[in-house]
Each structure stands twice: as C-alpha cells, then as structure tokens.
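J.: Here you go, sequence then predicted model.
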Amino acid sequence: MCGISGWVDFERDLSTKGATGRAMAETMACRGPDAHGIWLSRHAVLAHRRLSIIDIEGGVQPMAVDELAVMTYSGEVYNYRELREELEGHGHSFRTESDTEVVLHAYLQWGEDFVHRLNGMYAFAIWDQRTEELLLVRDRMGIKPLFIHPTPHGVLFGSEPKAILAHPQVEAVVDIDGLRELMAFVKTPEHGIYKGVYEVRPGQLVRVRRNGISKRRYWKLEPVEHTDSLETTIGTVRSLLDDIVQRQLISDVPLCTLLSGGLDSSAITALAARALDVPVRSFAVDFTGYAENFKPDVVRETPDTPYVHELAEYVAADHKDIVLSTVDLMDPVNRAAVLRANDGPNSLGDAFTSLYLLFKAIRQHSTVALSGESADEVFGGYLQFHDPKLVYADTFPWLAQAGLFSEQPSLLAPDLLRELDLAAYRADSYRDGLAEVPYLDGVDGHEKRMREVCYLHLTRFVQILLDRKDRMSMASGLEVRVPFCDHRLVQYVFNTPWAMKNFDGREKSLLRAATRDVLPESIVQRKKSPYPSTQDPTYEHALREELAKLVIDDTAPLGSMLNAEQVRLVLNRPVAEDPVPMATRFDIERVLGMNSWLSTYAVDLRL
C-alpha cells in the first residue's frame, strides 16, 4: 500500500535535501515497513515507504522510466494486467511485473488522461522530467489519502499530514476553521485540520507548475437515466461484484477478508470463497463477554459472533476471532498509536482503537484484507435512509440520526462552543453539499430527496469511514481493499431509482437480492448492525478515571477549555446503575483525545 511524500520548489536547489525528504517519509514507516527510497533532482524530491504487495522484488520506488518521468505511488490498480498488454501493443517494454510501472508507462502514453483508464485505489505523484511539472492524483472515491501544502514556489505533499508537518518550514497550527472541521463530523472536501494543509479531493488531479497550482476533477458522480429492469439491475450488480472481487484478490502476499456477520462483509467473504482455489481466511473483532452479556439498543438488535461463525462454516472459511478487553482498549500505548496514526483526536473512541487492534492482529497472518466498508452508503443501509424524520431533516442525515443537529450538553466550555458555532459550520457545509448534487430531469419528490441523501453519503460520510479504515490499517502495515467502492458499481447504483434500491421495503434490497444465493438465509434476513462498540461498563469507568485525572492536571493543555460543571456531573454519575448516554461517552473520548493531541503534536491552537 505504501506512504508517499515529496517536495517541489522551483526557486531552490533540492538535490542536497535528501535528509529532509527522508525525514518526511520516515514519519510514515508504518505504512511501508518493507522498504524505503528517495529520488532527488534540482527542483523535486520524491520519497517512498513501501508495503510490498505485487512484484515484491521488482516494484521498488520511487520508480523512473529513463529520463522521462519518476513516480512515487501508493495503492493498487486492479486492471494493470490489461493495461500492460495494451501498452505493449503501443511499443512499451517493461522490466518488472509491478502495477507501479504500468501506471507510469500509462502516463507517458496518454498524458494526464490516463487516469480515466485506471481501476483501483491509489494516490500518487509523478514528476515529469521533460517539463519539470508535478502531477498529483487521488482515486475516484478517495480510498487512499493525499495531502498538500502549497508553498510560495512549489508544494509539499504526503499520504498523511504528519509527513508535511515533518518539514522544517511547516508548523502544526490549527485555527478556528480547522477545529471546526475536526469536531463537526462533516468531512468538507479539500479541507484539512492543520492550517495550510489541504486534502486532495477524491477524483481530483493537481498539477504543480512554475506559474502555480491547478486542479481538475477527472471523475465525479454523473446523472445517467436508469433504464434497466429490476431483474437486469440485480443481475448487473452481481456481475459487477463478481468481477470486482475477482480483481481485488490479486496479491503476491497472504490475503484475507474482514467478517462481521452482516450482509456486506458476508457477501464479500462468500464471493471471495467462490473465487479462490484455497479456503478464504477471515477475521472478526469481538469483545470480552460481548455475546454473553449483549444488550440490544436502537441500532444493534443482535451480537455479531453467532452470524460470523455461521457464515464462516457456510463457506468453509479459515476463520479467527480477535477478542479485545477493556485493558486492550485503554492501554496508553494503543491509544497513543491511534492518535499518531490519525494525526488528531476522534470522537468515536473504541471504534478506532478496536479497529487498530483488529488490524494489528490480522497483520500477523495476512498483509491484504478485503472489507465490506461502504456498502451502506452505496446501497442505502443506514437508518437515516429509511426514517422520514431523518431523511427530511434540514441537515446531513447522519447528524440527524446521531442527534448532532441540536447542541448537546458538552464537556467543552460554553465560550469555546459559541466561538466554534458548529451548527452554522455544519449548515454551510450541508448547503455546499446539496449544491453539488447531480439531478436528473423530471425526478422530484421523494426520489429527488433520496438522490440527495445518497450523494451526501457517497461524497461526505463515506470519507469519514474510509479515512478511519486507511489510517488504522496502515498503522499496522495492512492493506485493506474496499470492493464496494469500485467506481463502476458506485456510479451504476447511484443512478438506480430509490424505489428500486428499496424494492422489498428493506435496507440494501439490491445487494441482498444480488448475493442471497451465496449466503445462509439467516444473514440474508439479518437487520443492519453497525460496527460494534464495547458494552463493558469497566470501559466507561476507565474513561471517567482518565477524565478525572485530566481535570486536576494543571499542565493539561485542554484544562482551561472544559465545562467544569458538566465534567462534575459526568464524573459523579454512577456507572453501573446509570451509564452515560453514548453521545456523552463520545464527548469524553473527544476531550481525552484532544488533550493528548495538543500535548503530543505541540499544536499551536490559534482561535
């Protein structure tokens, strides 16, 4: 999968700046534990940390073709074999078996339009030695991250902000808008957290020349009239999934699937089992005592484990459960690793830490994993797709579902919250998102609104989840692939009418119909259950203990920004008889994370 970074400056000689380039790349050693490399020229430095997946011996980076172009590349292009055959027909010759070399030759053959030919997840930089220009490209759905920091005479870039922050000219400054973006749970396109650091938008191409930086969207969701019948639509979805899974099983290292026992991950695991010549290996996360002491709530009716085991037996998978405890989740080393991987705090706490620990355990057995992530956004799986109050709320539907459209009692100081004005920030972001929706002529009413809901999830909410998946997996050197993010499937299903997506009155109707022949009936009929969160009361108790330590620590950077009264109410509330609401638990997680972040990153908070 790898981590990439670099520096372009048209007014300086960078040929002696290898130490800086290596320092930037070294911050992402976890992304590429297998090898490292650097390429220097007068005006460009390209660096690379490699996780070897395809052509382990030959795919060394940065990779150059003669004196024409050089590339540092992260990700996978799944159709590289077809592209290689086509390029050979144009006279290109290859010295490796890697997809990296194919992508580089594709650029030399077709220029920047080569991006339209790529199928995969990727973020890469190409320095064209002929024109002294840098090309930065991110995949269509934003599966792989890419950040840039424009400078007076060029640009700094990296797979993660930490690579840019390692440059001696960059400070970890966070202003009011950066803090808003961190806390708003909206994922504004191109908006970074650190001042001057921006995220390349999914499906975007950035060109850096002497006269400045230009950007172009090479892909976005387009309105296309859907004329297929329901039967044809179901068949097309299945045909696409068969092709996608088959392509994404390409690997020269051990591969597995992530299995939760839900429809999405079960479908991927079952399709992979059919395509492989050996038993599919699968992994699931679980918590100590979770299944035995499970308590249903508004989003989870059943625990995952029984369904996980049923599916594993059904497809004869080589399965393993990764069981986590409160001790694991609260381990300072693990929490610090999550903070470091994420380049900042999060509000979902154990949903990040448990995912990191799951990936860390999987990495002992496999280097590549296939995930069911994004099926809910593509096919309409969440409650907010089906509850009219949430569908028609005047905000992002996931905020309405979580109750975040109205201000909750917070552990942060009222003055800080007033200055942040998150409600206005979210409202502005929501209006911007709606303004982008590609409508079809003649579509109105509920169909039009559902098109808006689907678009917002595919361009905003899914980015939150993909970013979490990438950061937590790459912190352990594990490549996680997301078949449901194949742009062909996303585009096709996006333009399918909602009445067809919901034809049987249930969530993810099309996916259920397209894959029911490979699944046990219990999983076909199982209701949507999100990624699990520990219900162990000792976890909340441990969080409160950490919060109590924070409020009496005179050196805590967040101390002056807390709502002392609200903190006191939370700390005095009995745990066993009256656990705090989940929103309050997330608030504790956020406060603890923000305090660690301000300390660890030496953040200059300019509010």
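T.: Here it is on my side, so go on. The structure displayed is predicted, hence computed values, not measured ones.
J.: Please count neighbours and contacts with C-alpha atoms only from this point.
T.: Noted.
J.: now the residue minimising distance to the centre of the chain, nearest residue through space, not along the chain?
T.: Note on the chain: the residue nearest the mean C-alpha position is residue 466, at 1.6 Å, using Cα atoms, centre = their mean. Of all residues not flanking residue 466 in the chain, residue 143 sits nearest, at 5.8 Å (Cα to Cα, 6 or more residues apart in numbering).
J.: Pull the contacting residues for the one you found.
T.: 121, 122, 202, 463, 466, 467, 470, 482, 485 (Cα atoms under 8 Å, 6 or more residues apart in numbering).
J.: State the three-state secondary structure for it.
T.: Three-state call for residue 143 (DSSP: H, G, I helix; E, B strand; the rest coil): coil.
J.: just the strands in the stretch 201-350 of the chain please.
T.: All strands of the stretch 201-350 of the chain, identified by DSSP state E, counting those that start in this stretch, fall at 204-209, 212-217, 255-258, 281-287, 318-324.
J.: CSV for those strands, including distance to residue 600?
T.: Listed next are the strands of the stretch 201-350 of the chain as CSV, based on distance: least, Cα to Cα, whole Å:
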stretch, distance to residue 600
strand 204-209, 31
strand 212-217, 32
strand 255-258, 32
strand 281-287, 29
strand 318-324, 26
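J.: any idea which of the ones you listed is most buried?
T.: strand 255-258 (a mean of 25; mean count of other Cα atoms under 10 Å).
J.: Any figure for the gap between residue 363 and residue 431?
T.: To residue 431, residue 363 is 41 Å away according to Cα to Cα, to the nearest Å.
J.: next one: residue 209
T.: Counting by Cα to Cα, the gap from residue 209 to residue 431 is 33 Å.
J.: Put this next to the first one:
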Amino acid sequence: MCGLLGILTANGNAEDFVPALERALPCMRHRGPDDAGTWHDSDAAFGFNRLSIIDIAHSHQPLRWGPEDEPDRYAMTFNGEIYNYVELRKELADLGYKFNTSGDGEPIVVGFHHWGESVVEHLRGMFGIAIWDTKEKKLFLARDQFGIKPLFVATTEQGTVFSSEKKTILEMAKEMNLDLSLDKRAIEHYVDLQYVPEPESLHANIFRLESGCTAIVRPGGKLEQKRYFKPRFPVAQVAKGKEQDLFDRIARVLEDSVEKHMRADVTVGSFLSGGIDSTAIAALAKRHNPDLLTFTTGFEREGYSEVDVAAESAAAIGAEHIVKIVSPEEYAGAIPKIMWYLDDPVADPSLVPLYFVAAEARKHVKVVLSGEGADELFGGYTIYKEPLSLAPFEKIPSPLRKGLGQLSKVLPDGMKGKSLLERGSMTMEERYYGNARSFNFEQMQRVIPWAKRDWDHREVTAPIYVESTGFDPVARMQHLDLFTWMRGDILVKADKINMANSLELRVPFLDKEVFKVAETIPYDLKIANGTTKYALRKALEQIVPPHVLHRKKLGFPVPMRHWLAGDELFGWAQDTINESGTDDIFNKRAVLEMLNEHREGVSDHSRRLWTVLAFMVWHGIFVEHRIDPQIEDRDYPVEL
C-alpha cells in the first residue's frame, strides 16, 4: 500500500516540476512512511511513498523495467496489492520474461508490455497504476474493478497531474496553473447523498478516474478513459436440489480469496465488528494465521457498541482480541484531522471510530482484513427486501400508481401506509438512490437556498440504471450501490482512514473471483426466509459461530443523535457553524435552527447536521485555511 504522484507535461519540461513534486510528496507520507523516491525524464516526473508489505528489501518505486533490447523503457508507480502476483510472475516467466524483484509490482509492468492495456484483466487485487512508456510516449492509468484504490487527475495547459490523494495536487496547483474553484453541483450532490459521487470531486477541475477504468494520456493531449469492468448480474437459476452446490462454491471461493489476501511479508490482522461479514473473514484468516489478532471499537455510552459480540466471536474462533473505546472528546478532537485525510468530506459518522481502531491496530500489525463489499455482492442491505413488499404495485397500471402517489401526499405524516403508497407509486429509478440520503429537495433548499430545482438523485443514478436494464430487482439495487454508495463512502473511508494510520486494509469479499460466483446467485437465494444474504449465510454455516450467523450487521454504530442533542457535541456543533466561513454556501441561521430543533426533540436532524458539519470542517481546512488539522510529524505547509 502506497501513494503515487506524477505529472505528464505538455511541453517536455518535466524537470521544472520536480521541486513542486518533491514538496507535495510528503503530504501523503502517511500512505508510505517506509520509503520515498522520485524519477523524471523530459516528459514525465513520478514520485512515490512506500508502505513495504511484499519484497520489503527490494521493489522500490518508481520502478523501471524494459525488455533486453529496450532496458528501462517503462517507468511505473503503483498503489495497492496484486494477490495473484506469484501466478502472474510464473506465467510471464514461462513466456521468457526476466524479473529483477520478487514483489507484486513488477508483474504489472511486464504484463503491460506483453498484454498492453488489457493487463488489468489479468490482475486480481486492488490498484491505482501509472505507467509511462518512454518509447510510445503515452501514459497509462488504471484503477481496480471496484475502486478500492483512488486515483485523482487534473489537466491544465501545463500537463496532466495524477495522484493517490487530492491534497498533493492542491499543493502543486500554483505550478500547474490549476483553478481551485469549488464545483457547486458537486456540493449539491454531496449534501444530498452524503458523499461526492465519482468521477467528481469538490474542486471543479480535479476529478477521479472511475473504478474499473483505464486511461491513456499523451503529452499535451486529453485523457481518454475506457471502462474495462462492467458488472452483469445475469438472470440466474439454480436447479431444485442443487442449491448446496452454489453454497459450496461460495465457501470455496471465499476461502481462496482470504488465503490470497493473507500473502504478505508482514503480520496480517483482522477487523471484527461482530457481524457475519467481518467474522467470516476473521475465521478464514485464522486458518492461515494461528496467532491472528482481531480489533474492534466502541463507545462509552452503553447500547452503541458491538464490543461484547465481537469479543464473543473472537473467542469462538480462537483469536486474540483488542478493543479501543472512543470518548466523545476524542471523537470531536479527531474530526479536523480525519477531514484532512479524506480529501473530500464523507458524512459517515463511523469514519471516526474506524480511525481510532485503525490507529490501535497499527500498533500491532501492518495489514488488516475487513468485510467490506459483502452486502453489495451478496444482497445484504435490508432495503434490498423492498421489491418483495412493493411487488403488488408492479401489476397496477402506471396512471393509477401515480394517483396513489398523489393520495399519499395528502395523508398525515406518520399515518400507517403513507410511506408504502408513496414508494409503491414510484419506479425503482425514482425511489432508490442507494444506501444514503441526507436531504430531500425541500430540506436542501432550507440550508442551501441556491440549490437548483432541477436537481434530484437521478442526475447521478440514471446512467447507472441504464446499465442494469434486464437485471432482477435486487441485482439492480446491488449494481447501483456498487457505483454509488460503495465507491463513494465505503471504499473511500476504507482507503483513506486506514492509510491515515499507515495501515493497509484488504477486502477479500471485493475480489474478482468472488464476484464471478456472487453475480450468479439468483434473486430467490439472495433474499429468502425473511433474511438478507441468504446464500452467503448458508455458505458460512460451517465457518462462523452460530451466534453470528443470522445477526444483523451494525458495523461501528455511533451515538450521533444523542451526542448532537447533548453536552457531548452540541457546543462543538454550535461553534463549528458560527465560525465557518461558508456563508456563501449555507444558510447558517437555518442550520443553527436545525441544531436547536434537534436538541429540543422537534425532529431528528442528526444525519443532516452531520453532513453540513463535516463539510464546514473540510471547508475550514482546504478553502479558508483557518483550521489546522494538526497532523503529527509533518514537514509540509498547513495551508494546502
């Protein structure tokens, strides 16, 4: 796990940008404190921070490689891990290629030489890749299928700059003549959805290469992006009596994925939240590491923690368990630091406990496994059961369904059946926006009066729904979440918050081979017997302890509603709003009214308030340069 930074210049003056690159590189030293390096020729300059996991003594980057007749033809920087690198190395060696290291990076560039851009289809892992071909004069960029690893890009008349973290691009903005204006549409998207959807960032001229995509850039040219990974979720059937065959396939592929994800020259631990996903990963990891350490977090307020269940699970699988308890004071104190690490705000309160449990884990291990992705791949969210309850509405003619929707609007709030009528009157494209939404349009206009009437979630989701035409209803929801909630929230916090602690997080559920099995699960085996992830649960019956098998996953739940109404965070929230220089974005009086309404119990505004507060802290750091995130041991400026 590492951090890459580079520039492909438009005018062949890469040497001029090396000082700026060297100044910006320490901004993400947390991604790779073990080693750093730079390289440049006339067209390109690369920088790298390394967290040494595999082939620790070698595999330095930027990595140079070329065939015997063209030595050093390629320069590569790579962030991530390739879990099938042993098999790839053998395959390419059998074709006659020579290797200079034993790490997982060199097979990528050798594979690029042999297979070209399609090398990504041979990689099993998580990655952000940049390869400069000095002969063909082209830069190749790539991200893994699911978007586990980030890659930010910006292009000006000076050239194209790319990085694992946006803050390094901000640091080079002056040399790049990069306009750092905020994107108001992206702000609307964030306020509504709690995250900034790909490919946007909050800065109008910086974007993200999308998950499952590659790109080619030539000096002075535009970035040409191409999608190589398209989830399909084919309409699948399992013959009666053959269900166990499917369950066995799921168990086998998960065991293989965990075994591959355990490949490292350092100690690997596991997060354990108490739910079925993380427990399954930890139980399988224990088979490969008898001394497995597991980690979880909780809060001082009773009833908001899975600490006891996680400890019970750890005991059942025989793992040594370590717990970090987070106080409200620690929580509030860490928020500026976390927003700095995130690059763009994500309004997910679980970011903070994740930061603390990652910091605790880093005292003991360098790599942890986690259960992210199981819900999206195997149908785990409770909302995925909604198509069953709304199925009768599908038989009603469209005009009558719309009439039911109008009827729902005149029914009193809280009346039984009102929500069912409202949602049943809408198509899935109209009603389902993914797993998070803070504001409806009327609520949004209360806090950002300039919000445009033409905005709703379909601006983000409509193109994704087109791709899922013909999928079963649950698969359509899974497909949407893969491209919105998972890569906008789940994987951003998985990467940024763990990397903030120089800790590599690996996610065995989000594996290309696991997905090949998961996408074949039929509708009736995802949601069955009144539960979610039915096929996965059946596959894990011999792997996870019985007390976990049918338990609802809670992750790291945060008592945000209570804290914002009480003494724990009310004063902090009030000060954050009053001191924020976001008057041109938010109606701060309306936000303060929401805070008071929340404290008085008039309405639960906790999710909406947290969305605004997270943005205000982010703005105070990156735009106003008023808030010091207090990053320890830094040798770069506070003002980015």
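T.: Everything's here; your move. Predicted, not measured: the structure shown is a model, and the values here were computed from it.
J.: where along the stretch 501-607 of structure 1 do the strands fall?
T.: Using DSSP E, counting those that start in this stretch, strands in the stretch 501-607 of structure 1 cover 604-606.
J.: Helix, strand, or coil at the residue lying farthest from the centre of structure 1?
T.: What lies farthest from the middle of structure 1 is residue 91; by Cα atoms, centre = their mean that is 37.5 Å. Under three-state DSSP, residue 91 of structure 1 falls in the coil class.
J.: Now check structure 2 for the residue matching it.
T.: Matched by TM-score structural alignment, residue 91 of structure 1 corresponds to residue 96 in structure 2.
J.: how close does that match get to residue 110 of structure 2?
T.: Counting by Cα to Cα - residue 96 of structure 2 and residue 110 of structure 2 are separated by 11 Å.
J.: more crowded one of residue 363 and residue 431 of structure 1?
T.: Counted by other Cα atoms under 10 Å, residue 363 of structure 1 and residue 431 do not tie: residue 363 has more neighbours, with 19 against 13.
J.: dump the residue contacts of the more buried one.
T.: Counting by Cα under 8 Å, 6+ apart, residue 363 of structure 1 has contacts 476, 477, 478.
J.: swap the cut-off to 6 Å and go again
T.: residue 478 (Cα atoms under 6 Å, 6 or more residues apart in numbering).
J.: gap between residue 244 of structure 1 and residue 488 of structure 1?
T.: Counting by Cα to Cα, the gap from residue 244 of structure 1 to residue 488 of structure 1 is 9 Å.
J.: I should have written residue 470 of structure 1 there, sorry.
T.: 21 Å.
J.: Tell me which of those two has more neighbours.
T.: Under the neighbour definition other Cα under 10 Å, residue 470 of structure 1 and residue 488 were set side by side, and residue 470 has more, 21 against 14.
J.: State whether the more buried one is indeed within a helix.
T.: Yes. Judged by three-state DSSP, residue 470 of structure 1 forms part of a helix.
J.: how close does the alignment partner in structure 1 of residue 347 of structure 2 get to residue 549 of structure 1?
T.: In structure 1, the residue matched to residue 347 of structure 2 (TM-score structural alignment) is residue 347. Separation of residue 347 of structure 1 from residue 549 of structure 1 (Cα to Cα) stands at 19 Å.
J.: Name the SS class of the alignment partner in structure 1 of residue 466 of structure 2, please.
T.: Aligning on TM-score structural alignment places residue 466 of structure 2 opposite residue 435 in structure 1. On the three-state scheme (three-state DSSP), residue 435 of structure 1 is labelled helix.
J.: Kindly provide the distance from residue 435 of structure 1 to residue 530 of structure 1.
T.: 29 Å.
J.: More neighbours: which of those two?
T.: Between residue 435 of structure 1 and residue 530, counted using other Cα under 10 Å, residue 530 has the larger neighbour count: 14 against 10.
J.: Pull up the aligned stretch in structure 1 for the lengthiest helix in structure 2.
T.: Longest among the helix segments of structure 2 by residue count, using DSSP state H, is helix 243-261. Mapped onto structure 1 using TM-score structural alignment, helix 243-261 of structure 2 covers residues 230-248.
J.: how big's the offset between the matching stretch and structure 2?
T.: Superposed on structure 2, stretch 230-248 of structure 1 shows a mean distance of 0.8 Å to its aligned residues (mean Cα distance after the TM-score superposition for structure 1).
J.: can you pull the buried residues of that stretch?
T.: 233-238, 240-242, 244-248 (16 or more other Cα atoms under 10 Å).
J.: Any idea how many residues pack against residue 132 of structure 1?
T.: 17.
J.: swap that for residue 89 of structure 1, sorry
T.: 10.
J.: Look up how far residue 109 of structure 1 lies from it.
T.: In terms of Cα to Cα, residue 89 of structure 1 sits 11 Å off from residue 109 of structure 1.
J.: And for residue 390 of structure 1?
T.: With Cα to Cα as the criterion, residue 390 of structure 1 and residue 109 of structure 1 are 49 Å apart.
J.: Settle it for me: which of the two has more neighbours?
T.: residue 390 (21 against 15).
J.: so what's the more buried one up against?
T.: So residue 390 of structure 1 contacts 384, 397, 400 (Cα under 6 Å, 6+ apart).
J.: now residue 77 of structure 1
T.: 119, 120.
J.: Now do the same for it: its match in structure 2.
T.: Per TM-score structural alignment, residue 77 of structure 1 is aligned with residue 82.
J.: so how far is residue 260 of structure 2 from that match?
T.: 9 Å.
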